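1. Please work out how this folds:
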Amino acid sequence: AEGVETTGQLELLRSFGCNQVQGYLISRPLPMEQLLTYLRLEASQADASQSG
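-> Here you go, the predicted model:
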């Protein structure tokens, strides 16, 4: 889903089975270097949650 700005919207979408969202609730637009840092952090957190 695109344009998710509130936790209420996120909860509603999750109740519909939507597991991929984007919008200001997740992150404001970022410069490229900050985006890469953000994505690396998200990937490392996903790896950690899957391994333990």
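2. hey, let's count contacts and neighbours off CA atoms from now on
-> Noted.
3. what helix or strand does residue 11 sit in?
-> Under the criterion DSSP states H and E, the helix or strand holding residue 11 is helix 7-15.
4. From the contact counts, what lies against that helix?
-> For helix 7-15, there is no helix or strand it packs on, judged by 3 or more CA pairs under 8 Å, 6 or more residues apart in numbering; DSSP states H and E.
5. and this one, so I can compare the two:
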Amino acid sequence: MRRKFQEMLVSIQSRGMAEQGSILDMEFEKWKGDLGQVDDVLVIGVRL
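-> Okay, here's the model as predicted:
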């Protein structure tokens, strides 16, 4: 899971922050599926 997440982050790094957020939301929902969320998730983006 960790490697796939890292690869996904690298693949979207050239996109805008808003688009990255949308992609992260969509990928999280696909990963979670029909299961309820059982823990908190935090991803922080920094623009340099």
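6. Can you calculate the TM-score here?
-> Their TM-score after superposition, calculated using TM-score structural alignment, normalised by the length of the second structure, is reported as 0.44; 30 aligned residues with a CA RMSD of 1.9 Å.
7. Could I get the buried residue list for the helix holding residue 11 of the first structure?
-> Applying a neighbour-count criterion of 16 or more other CA atoms under 10 Å, one finds 10, 13 buried in helix 7-15 of the first structure.
8. After that helix, which helix or strand is next?
-> Note on helix 7-15 of the first structure: by DSSP H and E, the next helix or strand toward the C-terminus is helix 32-51.
9. Give me the contact list for that next one.
-> Here helix 32-51 of the first structure makes contact (CA atoms under 8 Å, 6 or more residues apart in numbering) with no residue beyond itself.
10. roughly how far apart are residue 48 of the first structure and residue 42 of the first structure?
-> To residue 42 of the first structure, residue 48 of the first structure is 10 Å away according to CA to CA, to the nearest Å.
11. typo on my end, residue 33 of the first structure
-> Taken as CA to CA, the spacing of residue 33 of the first structure relative to residue 42 of the first structure amounts to 14 Å.
12. where along the second structure do the helices fall?
-> Taking DSSP state H as the test, the helices found in the second structure are 2-12, 17-32.
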